[in-house]
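Trainee: sequence and predicted structure, then a few things I'm wondering about:
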Amino acid sequence: MFTTRKQYEPYVSPFDPCPPIRVKTYVTAPNQYVGFQPPNLPQFPLHEALKKGTLWKIFYDPYYGPYEMKTKGDGQ
């Protein structure tokens, strides 16, 4: 399944005084996966686009922290 949230396992030193974080996550922007902007993309209404930060729906990605759950009210 495709997701913009990626994860990796960093190096853990045996001499690290803190408990290690075994898996770290990061989020990539959706525009990195579109090679070119196709014509006639669906758009948000202008007042909604200002709130979301983009005019085109395929480029919108609400950020969720790693411990947050997605809610149904976000259109996802």
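Mentor: Happy to help now that I have it.

Trainee: going forward, measure contacts and count neighbours with C-alpha atoms only.
Mentor: OK.

Trainee: could you say which helix or strand holds the residue of the chain positioned farthest from its centre?
Mentor: In the chain, counting by C-alpha atoms, centre = their mean, F15 sits farthest out from the average C-alpha position, at 33.3 Å. Assigned by DSSP states H and E, F15 belongs to neither a helix nor a strand.

Trainee: then A49?
Mentor: helix 46-52.

Trainee: included below, for side-by-side comparison, is a second structure:
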Amino acid sequence: MKVPQNEKPSFTRVKYYQPYYSRFDPCPPIGLKVYSTPPHLYMGFQPANLQQFSPKVALKKGTLWPALYDPYQNPYEGKRG
């Protein structure tokens, strides 16, 4: 997974960074780290009359509002042998 250096990143909830690695560190470098930011960080406030999931679906998804739903997708899945 390589992040393009020359392109300006577009809006995304998935962020990347590369931790500092010294030649004196006892462990091998981790490489590119990936994390996800939740949707409520980008809303500012909760608007009135948001669309709602049905109660059964809301229990499965963990939120009542589709605008605040963020399914987790593991970026490291498939990397381990």
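Mentor: Looks like it came in fine. Just so you know, these numbers come straight off a predicted model, no measurement behind them.

Trainee: follow-up on the earlier one: in the second structure, what stretch matches the helix holding A49 of the first structure?
Mentor: Aligning helix 46-52 of the first structure against the second structure (TM-score structural alignment) gives residues 55-61.

Trainee: most centrally placed residue in the second structure?
Mentor: The centroid of the second structure falls nearest to S36 when counting by C-alpha atoms, centre = their mean (1.6 Å).

Trainee: the aligned residue in the first structure for that residue - nearest residue in space that isn't next to it in sequence?
Mentor: Using TM-score structural alignment, the partner of S36 of the second structure in the first structure is V27. Nearest non-adjacent residue to V27 of the first structure, counting by C-alpha to C-alpha, 6 or more residues apart in numbering: R5, 4.4 Å away.

Trainee: the one you found pairs with which position in the second structure?
Mentor: In the second structure, R5 of the first structure lands on V14 (TM-score structural alignment).

Trainee: contacting residues around that match?
Mentor: V34, Y35, S36, T37 (C-alpha atoms under 8 Å, 6 or more residues apart in numbering).

Trainee: burial count for the corresponding residue of the second structure for Y67 of the first structure?
Mentor: Under the alignment (TM-score structural alignment), Y67 of the first structure maps onto Y76 of the second structure. As a burial measure, Y76 of the second structure scores 10 neighbours (other C-alpha atoms under 10 Å).
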